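>>> quick one: sequence plus predicted model below, questions after.
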Amino acid sequence: MTRMPTYFISHGGGPWPWIENMRRQFAALETSLAAMPDELPEKPKAVLMISGHWEADGVRVMHAAQPPMLYDYYNFPPHTYEVVYPAPGAPEIAERAQALLDAAGIPATLDDTRGFDHGTFVPAAVIYPDADVPVFQVSMLSSYDPEAHFRIGRALAPLRDEGVLIVGSGLSYHNLREFGPQAEVPSKAFDAWLNEVLDLDPETRTDKLIHWEQAPHARTCHAEEDHLVPLFAALGAAEGGTATRVYHEDGIMGGVTASSWRFD
């Protein structure tokens, strides 16, 4: 089995692939997500998603064999609440993930009821539209603590050698009150900082990301860091790896600069 890379992806807005005008807006993102299978050494046994839309007091691991859908978005057209992404779960790999977390001193609980949130099923439907790769999620911690999420990533890293693709799904800019033209300056500055930091040596890179609030416009770009935290886990699972920006776009959602990276 060949080692898998990990990814941090900007997953776009709401159920965008099923809304024509939004899909046009996110055409470059769609292209980058659709290209991911060709960037991998082989087809994964499963995709492990750490989504910016699932947080808990302790780490939870999706364990259902056929996870339900969770439509955690609001005020979208009715048909977007009928979307079904029928990928199977990965209960045995979920148990392996729980064991790795427990062995690292990170208590983790299997969750048999959690469904795919849109931070997972939206990008997954573009990456694997045939839903022929099992998908499961690992929650963030509601503390958002950067060091804790680096530790989560490090604990899950052995899965990369077991055919599992680890994806942190968030957004490099996420401030629901500051989309539109007012996002242009802060998102561009923060995105440039992220790209510069991710190109540093691993030790310096990790330290700077742990102290991400020192970045330009940090709290404007992430008033709450739920969409940034998946980056820490994804990079923690590939901490010594090289970062490659695989998606970058200016002016989405009225003014936002956003990017995605692969770590290998």
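Everything's here; your move.
>>> CA atoms for contacts and neighbours, from now on please.
Will do.
>>> against residue 154, how distant is residue 103?
Per CA to CA, to the nearest Å, residue 103 is found 11 Å from residue 154.
>>> out of those two, which sits in the busier spot?
When neighbours are counted by other CA atoms under 10 Å, residue 103 and residue 154 differ, and residue 154 comes out ahead with 21 against 11.
>>> OK, contacts around that one?
Contacts for residue 154 (CA atoms under 8 Å, 6 or more residues apart in numbering) come out as 233, 236-239.
>>> most neighbours among those, please name it.
residue 233 (31 neighbours).
>>> please compare the first structure with the one that follows:
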Amino acid sequence: MMPSLFIAHGAPTLAIEKNEYTDALQDLAGRLKRPRAVVILSAHWESPVQEIGSADVYGTIHDFGGFPRELYEIQYPAPGDRLLAEETAALLRSAGVPVRFHPARGLDHGAWVVLRLMYPDADIPVVPLSVNPALAPEEQYAIGRALSPLRRRDILVIGSGGTVHNFAKMNMRAEPGRADEWAVLFEEWLREKLTAWDLPALYRYRELAPYAEWAVPRHGSEHFVPLLYAMGAADDERRAERLHLSFQLGSLSHAIWQFGAEPA
């Protein structure tokens, strides 16, 4: 049984940095059993209808601007898995979720930055999924729950986003590793509710969590919702553990959450 994971993908420069967070991602890959495939839901693929990538080999989308040239030269040609895409679609349809395939879309940086740090050889099949931040939290969790059977087949489900992600609150002059108090308070509320698997509170995080409007601005909730998808994928075990938390720019959180099974 594989766990499901929530992984913050941070800024695109994470792909060329070496720090405590990149070390944590590389260590995590080494502790997990090697997955047969990865199903990943990225904050940077939004769609009102649930979409599923079905390419044979994925292109690398450099969906950002103003960064060092070497970032635009990175390629991550991960193979697809059409049979797994079909199986994923069947699970979602059986849960009442309409789906459509997208055979041409590549991997955005929310997907390839994380995957490249964990599996740099791009030799594990990938099936990317879109997210829909307009859904209610209960609906996002339910979509993740529909994916739970994949974990029994050595398939790793990952939600990629950011639990605290607000450009307006980032401090470009912040000392490395320094965290704004409000961001820490939000993360600690989240830790308490996730480890208790307190779904009623989590579904109402905007009302109940301290500084929720700062941590998850309404125009940027797409970065938070992959957490709910990943959590739902472990509904059958309901175990949550925060494996890492660090910050850049004062409030951009780098969090790794594991749901479900223990690492091998």
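Everything's here; your move. In this text, all values refer to a predicted model and were calculated from it rather than measured experimentally.
>>> which one of the contacts of residue 154 of structure 1 is nearest to residue 71 of structure 1?
Closest approach to residue 71 of structure 1 among those (CA to CA): residue 233, at 24.0 Å.
>>> sec struct for that closest one, please.
Here residue 233 of structure 1 is helix, with the state taken from DSSP: H, G, I helix; E, B strand; the rest coil.
>>> surely it touches residue 147?
No: in this structure, residue 233 of structure 1 is not within contact of residue 147 by CA atoms under 8 Å, at 9.2 Å.
>>> check which helix or strand covers residue 167 of structure 1.
Using DSSP states H and E, the element containing residue 167 of structure 1 is strand 164-170.
>>> middle-most residue in structure 2, spatially?
By CA atoms, centre = their mean, structure 2 has its centre lying nearest to residue 160, at 1.5 Å.
>>> for the counterpart of that one in structure 1, which residues are in contact?
Aligning on TM-score structural alignment places residue 160 of structure 2 opposite residue 169 in structure 1. For residue 169 of structure 1, the contact set (CA under 8 Å, 6+ apart) comprises 8-11, 49-52, 119-120, 227, 230-231.
>>> mutual contacts of residue 103 and residue 154 of structure 1, please.
When CA under 8 Å, 6+ apart defines a contact, no residue borders residue 103 of structure 1 and residue 154 alike.
>>> which of the contacts of residue 154 of structure 1 does structure 2 keep?
Counting by both residues aligned by TM-score structural alignment, their matches' CA atoms under 8 Å, the contacts of residue 154 of structure 1 that remain in contact in structure 2 are 233, 236-239.
>>> could you pull out the helices in structure 2 for me?
Counting by DSSP state H, structure 2 has helices at residues 20-31, 69-72, 82-94, 109-118, 137-146, 181-195, 199-203, 205-208, 212-215, 225-232.
>>> format those as CSV; extra columns: distance to residue 256 of structure 2.
Shown next, in CSV, are these (distance: least, CA to CA, whole Å):
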stretch, distance to residue 256 of structure 2
helix 20-31, 8
helix 69-72, 23
helix 82-94, 24
helix 109-118, 11
helix 137-146, 17
helix 181-195, 11
helix 199-203, 17
helix 205-208, 19
helix 212-215, 16
helix 225-232, 10
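>>> compare the ones you listed and give me the one nearest residue 246 of structure 2.
Closest among those, using CA to CA: helix 20-31, at 7.1 Å.
>>> what comes up buried for that closest one?
Residues of helix 20-31 of structure 2 classed as buried: 21-22, 24-26, 28-29 (neighbour count, 16 or more other CA atoms under 10 Å).
>>> structure 1: matching residues for that helix?
On structure 1, the counterpart of helix 20-31 of structure 2 by TM-score structural alignment is residues 28-39.
>>> from the chain's centroid, how far away is the matching stretch?
14 Å (CA atoms, centre = their mean, to the nearest Å).
>>> quick one: average offset of that stretch versus structure 2, please.
By mean CA distance after the TM-score superposition for structure 1, the fitted stretch 28-39 of structure 1 averages 1.6 Å away from its aligned residues in structure 2.
>>> contact partners of that stretch?
By CA under 8 Å, 6+ apart, the residues outside stretch 28-39 of structure 1 that reach it are 11-12, 23, 43, 123, 126-128, 246-247, 249.
>>> repeat that with 7 Å
Contact with stretch 28-39 of structure 1 is made by 123, 126-127, 246-247, as judged by CA atoms under 7 Å, 6 or more residues apart in numbering.
>>> likewise stretch 202-216 of structure 2?
With contacts defined as CA under 7 Å, 6+ apart, stretch 202-216 of structure 2 is touched by 137-138, 164-166, 182-183, 185-186, 189, 193, 201, 224.
>>> give the buried residues for stretch 49-63 of structure 2.
Residues of stretch 49-63 of structure 2 classed as buried: 50-62 (neighbour count, 16+ other CA under 10 Å).
>>> what does stretch 161-168 of structure 1 give?
162-168.
>>> what do you get for stretch 123-132 of structure 1?
For stretch 123-132 of structure 1, by 16+ other CA under 10 Å, it's 123-128, 131.
>>> next, format those residues as a markdown table and append distance to residue 258 of structure 1.
Converted to a markdown table, the buried residues of stretch 123-132 of structure 1 look like this (distance: CA to CA, whole Å):
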| residue | distance to residue 258 of structure 1 |
| --- | --- |
| 123 | 15 |
| 124 | 19 |
| 125 | 20 |
| 126 | 18 |
| 127 | 18 |
| 128 | 22 |
| 131 | 26 |
